[in-house]
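A.B. asks: fold the following, please.
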Amino acid sequence: MDMNTLVLILAATVAAAVPLIFAALGELVVEKSGVLNLGVEGMMVVGAIFAFMAAAETGQLWLAILVGAVAGAGMAAIFGFITLSLMANQVATGLALTIFGIGLSAFIGQGYTSVALDGLKEISIPVLSSLPVVGKLLFSYNILVYLAIIAFVGIWWFLYKSRSGLILRAVGESPSSAHALGYRVIRIRYLAVLFGGAMAGIGGAYLSIAYTPLWAEGMTAGRGWIALALVVFATWRPGRVLIGALLFGGVTIAQFHVQGLGVEIPSQFLSMLPYLATIIVLVLISRDAGVIRLNAPASLGQPWHNELH
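C.D. replies: As a prediction, the model looks like this:
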């Protein structure tokens, strides 16, 4: 394998990891607040179709990204109302949200399956983009790739360097103690849930207006579930989320290059590699319950009852 091919594989790995970075970082913030939202897949696919519709109808890709974020946040608002205000089970509600999102996107996207977009273009930076190796690896992506890296830095800073991040983590660890100190637990959790939904929506928008760019039913293809697994894989740490997303992106890209090299492996097996890797990682992590207890927010998935306010 020559250097040019290796650089192309690495660049494709970064591009494949972007939707996972957005969705997983958003879910990380949600879970840090003590809320478990399993509806990431549904929020991503709804963000994807609404962003694609906005781009197809207006031709404004920035508007499409915003629409995708709002659509994801809207789905998250439904989840928040049912679980935070009505105190429904978070696991069941998240699963229902995913089923609803997949069905809704398939229904409203019927008229867009044959539409193709002129998607987001790579940013060309004078001098830097033309550098050998480094130019392709670092300076040849569209704006959403760089936005994903900015989001990672911003979320890391927010969680560990800001007072607001400390409050969010305190709510996730002990909502009773946070409430006793005067913090609005439900409001904080609502904001976290809405942010997570917006991030998932942007991840979906990236798929439909930048990565492909087209609309196909079920185009998220389980990435929402992988994003959920990434949060556990990362033991709720942003840096590990980024590394994990790149690893899973690499597994996704590897299947295409293995086929291109003529290796006689059934294509169905190669297609299931990212999900097989997800299962293996979760099994390995689950063997050490101490790691989960040490790093997971103590109140994760536990409702905050109104009578405690």
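A.B. asks: C-alpha only now, for contacts and for neighbours.
C.D. replies: Noted.
A.B. asks: how about the helix or strand that residue 274 is a member of, which residues are buried there?
C.D. replies: Using DSSP states H and E, residue 274 falls within helix 273-286. Using 16 or more other C-alpha atoms under 10 Å as the test for burial, helix 273-286 gives 273, 274, 275, 278, 285.
A.B. asks: now do stretch 123-134
C.D. replies: residue 129.
A.B. asks: for that stretch, measure first residue to last.
C.D. replies: End-to-end distance of stretch 123-134: 14 Å, with C-alpha to C-alpha, to the nearest Å as the criterion.
A.B. asks: from the middle of its chain, how far away would it be?
C.D. replies: In terms of C-alpha atoms, centre = their mean, to the nearest Å, the gap separating the centre of stretch 123-134 from the centre of its chain is 28 Å.
A.B. asks: now do stretch 117-135
C.D. replies: Computed by C-alpha atoms, centre = their mean, the separation of stretch 117-135 from the middle of its chain amounts to 24 Å.
A.B. asks: compare with the first, here's sequence two:
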Amino acid sequence: MEVLSGLLSTAILSGGVLALAALGELLAERVGVLNLGVEGLMALGAMSAVATVGATHDPWLGFLAALLVGGGAGILFALATVVVRASQVLCGMALTMGGLGLSATIGRPFAGQPAGATFSPLPIPLLDRIPVLGPALFQQSVPVYLAFLLLPAAIAWLLFRTRHGLTLRAIGENPAACDAAGIRVAPIRFCYVVLGAAVSASAGAYLTLGFVPSWSDGVTAGRGWIAVALVIFAGYRPWRIVGGALLFGLVNALGYLAQARNWGVPSAFLAMLPYGVTLLFMIAPGLLRRGGALIAAPAALGVPYYRDEK
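C.D. replies: All right, here's what the predicted structure looks like:
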């Protein structure tokens, strides 16, 4: 029972990183902007969180620093893609490479050092006493609850229960029609690209202050790319993103358990397993779409909007 509870707890901790990163990407993609810079944003967020915590010993200030750094990078990306209307794919790749390089350079003094402070668990009374599930689900830190409950609930309510959410989805589908209806397309796209970048960067703070309590070059280990794939796999729905993040976290946790229990599985295979699941994430949408079980991507995703071309 303890093994199962520990497995679930590790799966939740690991999956929370992906959930936050993918939810941030979802905000940008729902308004029609493809941000392939999630990996770089996570690296910047992870480095800035560790650096801030080293100076202040307050994990929440580290989390805030990651949000601010991610928002700053998101402003640059939004200026390039929404205002200048440069290629979203190329700008995303530049953000990834720039974020990885900048974080590695600035974060060199912190490499290999433990974080100055980390998020402490916040047990939920009574629920944390449930056998097996209680310790795994209800003895987590606040960022875990944020990633798996508060943020997806807020995004789902915004997108599917409010008039503003209808506007966001319409911009992602047909920005020209929205513009004709008097909706300011560019400012809304700009705001949600910046907000999404900040949320994705906060996943890096979660990673180094909650899951892997230290900074090192390459600590994100491709999780940003997996988050982008997860949004596609989830059909651009926040609660499906949570489910997919849990699935990936479980695969990751099984790898840790296999190594700890010495199951005799080659370590190279265990290290490859999460990325193999990512390939399935990319293949599954095509198969599900044929059966009508998946929502297609926003029609204007990745397409710059020119007001004079309606």
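A.B. asks: got a TM-score for the two of them?
C.D. replies: Counting by TM-score structural alignment, normalised by the length of the first structure, the TM-score of this superposition works out to 0.94. Behind it: 307 aligned residues with a C-alpha RMSD of 1.8 Å.
A.B. asks: on that earlier part again, how big is the offset of the helix holding residue 274 of the first structure relative to the second structure?
C.D. replies: After superposition onto the second structure, helix 273-286 of the first structure lies on average 1.6 Å away from the residues it aligns with, using mean C-alpha distance after the TM-score superposition for the first structure.
A.B. asks: that helix aligns to what range in the second structure?
C.D. replies: Counting by TM-score structural alignment, helix 273-286 of the first structure pairs with residues 273-286 of the second structure.
A.B. asks: ok, and what's touching the matching stretch?
C.D. replies: The contact list for stretch 273-286 of the second structure (C-alpha atoms under 8 Å, 6 or more residues apart in numbering) reads 226, 229, 230, 232, 233, 235, 248, 251, 252, 255, 294.
A.B. asks: was I right about the first one contacting residue 18?
C.D. replies: Yes: the pair residue 226 of the second structure and residue 18 qualifies as a contact (C-alpha atoms under 8 Å) at a distance of 7.5 Å.
A.B. asks: looking at these two, which is more packed in?
C.D. replies: In this view residue 226 of the second structure and residue 18 are compared by other C-alpha atoms under 10 Å, and residue 18 has more residues nearby, 32 against 24.
A.B. asks: quick one: map that one onto the first structure.
C.D. replies: For residue 18 of the second structure, the equivalent position in the first structure is taken to be residue 20, counting by TM-score structural alignment.
A.B. asks: which strands or helices does whichever helix or strand its match is part of pack on?
C.D. replies: Using DSSP H and E, residue 20 of the first structure sits within helix 3-32. Here helix 3-32 of the first structure is seen to pack against helix 40-58, helix 134-138, helix 143-161, helix 163-173, helix 185-206, helix 223-233, helix 238-260 when contacts are counted using 3 or more C-alpha pairs under 8 Å, 6 or more residues apart in numbering; DSSP states H and E.
A.B. asks: closest one to residue 299 of the first structure among those helices?
C.D. replies: Evaluated over those, closeness to residue 299 of the first structure peaks at helix 163-173, with 5.5 Å, by C-alpha to C-alpha.
A.B. asks: for the closest one, give me the average deviation versus the second structure.
C.D. replies: Mean deviation of helix 163-173 of the first structure relative to the second structure after superposition (mean C-alpha distance after the TM-score superposition for the first structure): 0.6 Å.
A.B. asks: what helices and strands are in contact with that helix?
C.D. replies: Under the contact criterion of 3+ C-alpha pairs under 8 Å, 6+ apart, the helices and strands touching helix 163-173 of the first structure comprise helix 3-32, helix 143-161, helix 175-180, helix 185-206.
A.B. asks: got the angle for that helix vs helix 185-206?
C.D. replies: What separates the directions of helix 163-173 of the first structure and helix 185-206 is an angle of 100 degrees, with axes from the mean of the first three to the mean of the last three C-alpha atoms, to 10 degrees.
A.B. asks: in helix 163-173 of the first structure, what counts as buried?
C.D. replies: Buried residues in helix 163-173 of the first structure, defined by neighbour count with 16+ other C-alpha under 10 Å: 165, 167, 168, 169, 170, 171, 172, 173.
A.B. asks: quick one: what's aligned to the third one in the second structure?
C.D. replies: When the second structure is aligned by TM-score structural alignment, the residue opposite residue 168 of the first structure is residue 168.
A.B. asks: could you pull up the residues touching that match?
C.D. replies: Residues touching residue 168 of the second structure, when contacts are defined by C-alpha under 8 Å, 6+ apart, comprise 30, 31, 159, 188.
A.B. asks: are any of those residues buried, and which?
C.D. replies: For the contacts of residue 168 of the second structure, buried by 16+ other C-alpha under 10 Å: 30, 31, 159.
A.B. asks: what residue in the first structure is paired with the second one?
C.D. replies: In other words, residue 31 of the second structure. Applying TM-score structural alignment, one finds that residue 31 of the second structure aligns to residue 33 in the first structure.
A.B. asks: what of the last one?
C.D. replies: Using TM-score structural alignment as the criterion, residue 159 of the second structure maps onto residue 159 of the first structure.
A.B. asks: from residue 119 of the first structure, how far out is its match?
C.D. replies: Distance, residue 159 of the first structure to residue 119 of the first structure, by C-alpha to C-alpha: 33 Å.
A.B. asks: how about residue 106 of the first structure?
C.D. replies: In this structure, residue 106 of the first structure and residue 119 of the first structure are 21 Å apart, going by C-alpha to C-alpha.
A.B. asks: would you mind listing the buried residues in the helix holding residue 20 of the first structure?
C.D. replies: Using 16+ other C-alpha under 10 Å, the residues of helix 3-32 of the first structure that count as buried are 7, 9-32.
A.B. asks: tabulate the buried ones among the contacts of residue 168 of the second structure in JSON lines, adding columns for distance to residue 210 of the second structure.
C.D. replies: Written out in JSON lines, the entries for these read as follows (distance: C-alpha to C-alpha, whole Å):
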{"residue": "30", "distance to residue 210 of the second structure": "28"}
{"residue": "31", "distance to residue 210 of the second structure": "30"}
{"residue": "159", "distance to residue 210 of the second structure": "29"}
